[in-house]
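# My questions are about this predicted structure, shown below with the sequence.
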Amino acid sequence: MLTMIAAAAENNALGKDNELVWHLPDDFKRFKRLTSGHYIIMGRKTFESFPKLLPNRKHVVITRKKEYTAEGAIIVHSMEEAIRVSKLDTQPFIIGGGEIYKMGISEADRIELTRVHGTFEADAYFPEIDETRWELKDEQFHPCDEKHKYAFTYLTYERK
């Protein structure tokens, strides 16, 4: 089962200048819990935004740059190739960024979306979820608190 996992605002904003525009510690914990032990498929810019490899995960990086190398990562040049090299995992995750989500939405079986309640200026966006093709299976609201400036809702969608 191929899953897309993302945090996106109500206007589908993902981030700006290759960074998130919010800090949600509980969402980071959920991301870590769900993706640990799995292949994570991402674009080169997303990969380069990490200070180091994320522990206990296989990094699959999609890039158009034919000569690109990255220690500890599997480098591929298409979504199809990324999915193929991730076949050893029964639960690989597509983790971004915006262009990679657009490529992956037609391939994914599930979407784990953290809907951040607010609208933000961004340069990367999550694709629209077509509710004729996706069914909302679960939602959990998280209010603002001392660690979270914005309220958010975990949404789980499965392909119909």
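Yes, it's here. On a predicted model such as this, the values are computed, not experimentally measured, just so you know.
# When you work out contacts or count neighbours from here on, use the C-alpha atoms and nothing else.
OK.
# Give me the contacts around stretch 59-77.
The contact list for stretch 59-77, computed with C-alpha atoms under 8 Å, 6 or more residues apart in numbering, reads 39-44, 47, 53, 58, 78-79, 82, 86.
# Okay, one more to line up with it:
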Amino acid sequence: MIIMIAAVAENNALGKNNELVWHLPNDFKRFKSLTSGHHIIMGRKTFESFPKPLPNRTHIIITRQKEYQAEGCIIVDSIEKALEICPKNEDSYIIGGGEIYNLGMPYADKIDITRVHQEFEADAYFPEIDPKEWQLILSEFNEKDEKHLYDYTFQTLIRK
């Protein structure tokens, strides 16, 4: 199954200057728990926003840079090539950024969203989720607290 996973603001903002504009520790824990042991597909800029490759995951990086290299990672030049590499009988995750989510949307079977209940100024956005194509099957609201500055909801959608 191809799954898109993201933390997304009310206005579909993802981040600015290649960084998240919020800090939600429970979202990081959920991301780690869902993606560990799987292939993760991302754009070059998303990969470069990490201090180092994420442990226990196979990184597939999409870039137009012909000579791009990243130790221990698979480099491809299209979403189609990235998806071909993923095991067909396992979950694989598209983890961003905005351009890669747009390219991946037609291929996704499922979307795991952390909806941050706030609007942010951003330069990367998640694509619109068409309610005619997607069905919400899980919604778990979380109130802000001392570690989370914003209310947020974990949501899972599947393609109809």
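Structure received. Everything numeric in this text was worked out from a predicted model, so none of it was measured.
# and the residue in the second structure that H117 of the first structure lines up against, how far is that from E133 of the second structure?
With TM-score structural alignment defining the correspondence, H117 of the first structure maps onto H117 in the second structure. Distance from H117 of the second structure to E133 of the second structure, counting by C-alpha to C-alpha, to the nearest Å: 23 Å.
# So which of the two has more stuff around it?
H117 (18 against 10; other C-alpha atoms under 10 Å).
# Contacts only, for the more buried one.
A9, E10, Y150, D151, Y152, T153.
# Figure out how far the longest helix seen in the first structure is from the centre of its chain.
In the first structure, with assignment by DSSP state H, the single longest helix is helix 25-35. Remark: helix 25-35 of the first structure is offset 11 Å from the chain centroid, using C-alpha atoms, centre = their mean, to the nearest Å.
# by contact count, what packs against that helix?
Contacting helix 25-35 of the first structure under the criterion 3 or more C-alpha pairs under 8 Å, 6 or more residues apart in numbering; DSSP states H and E is no other helix or strand.
# Tell me which residues of whichever helix or strand comes after that helix come out buried.
Going down the chain from helix 25-35 of the first structure, the next helix or strand is strand 39-43, by DSSP states H and E. Going by neighbour count (16 or more other C-alpha atoms under 10 Å), the buried part of strand 39-43 of the first structure is Y39, I40, I41, M42, G43.
# got it, and stretch 134-145 of the second structure?
Within stretch 134-145 of the second structure, judged by 16+ other C-alpha under 10 Å, the buried ones are W134, Q135.
# what's the answer for stretch 76-92 of the first structure, then?
For stretch 76-92 of the first structure, by 16+ other C-alpha under 10 Å, it's V76, S78, M79, A82, I83, V85, S86, D89, Q91, P92.
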